[in-house]
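J.: This is a predicted model, with the sequence first.
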Amino acid sequence: MKGNRKSPSAAPLPYPQTPTSANEWFIRHGVCKTHWARDMGLDRMVVVDLLRGRLKGLRGHAHEAAVALGLKADPKAA
């Protein structure tokens, strides 16, 4: 991750999401994916690649971004 959360308004998307529903969430709420990723401390391209289906979010930064996008359940919450 590139840093800590900077904005209190930046929050993870509700779980469960699909890449399509996550994209629709950004459109419906008028949130820029780049700004959201930066505020969440995530790499913009990892977020974009997860939403395009290029990454599965199995390990590392991709896993952290997938949890924040609601594509995967948070293992810490279980």
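T.: Great, that's in hand.

J.: From now on I want contacts and neighbour counts done on CA atoms only, so please keep to that.
T.: Will do.

J.: Just want the most central residue of this protein.
T.: Ranked by distance to the mean C-alpha position of the chain (C-alpha atoms, centre = their mean), the top residue is Leu69 at 3.0 Å.

J.: got another, please set it beside the one above:
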Amino acid sequence: MHGIRTAAQARAWLDQQGKSVQEFAREHGVDPATTYQVLSGRKKGRRGESHKVAVLLGMKEGIVPDYTTG
């Protein structure tokens, strides 16, 4: 990744891809409300699903654990 995105940059990135927040959330299996909250700054992405959303949007460096493999 070339750097951490701000919320405005993350929204612009979604726009460049022609994706809505709802589509992004559906594609990544995350809650749309949490995605909106991360983009608005109401959730900081410190842990749990908000962490996953922030990492996927490029707003935070981190690892998104894959719990689907056993």
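T.: Perfect, I can see it now. Please read all numbers here as calculations on a predicted model, not as lab measurements.

J.: quick revisit: the residue nearest to the centre of structure 1 pairs with which position in structure 2?
T.: Counting by TM-score structural alignment, Leu69 of structure 1 lines up with Leu57 in structure 2.

J.: what's the distance between its match and Thr6 of structure 2?
T.: Counting by C-alpha to C-alpha, to the nearest Å, the gap from Leu57 of structure 2 to Thr6 of structure 2 is 9 Å.

J.: In structure 2, what residue corresponds to Ser21 of structure 1?
T.: Checking TM-score structural alignment: Ser21 of structure 1 goes with Gln9.

J.: what helices or strands is the helix or strand containing its match leaning on?
T.: Following DSSP states H and E, one finds Gln9 of structure 2 within helix 7-17. The contact analysis (3 or more C-alpha pairs under 8 Å, 6 or more residues apart in numbering; DSSP states H and E) places helix 7-17 of structure 2 against helix 32-40.

J.: what helices or strands is the one helix or strand Val55 of structure 2 maps to leaning on?
T.: Per DSSP H and E, Val55 of structure 2 falls inside helix 48-57. Using 3+ C-alpha pairs under 8 Å, 6+ apart, the elements in contact with helix 48-57 of structure 2 are helix 32-40.

J.: with structure 1 superposed, average distance for the helix it packs on?
T.: Superposed on structure 1, helix 32-40 of structure 2 shows a mean distance to its aligned partners of 0.5 Å (mean C-alpha distance after the TM-score superposition for structure 1).
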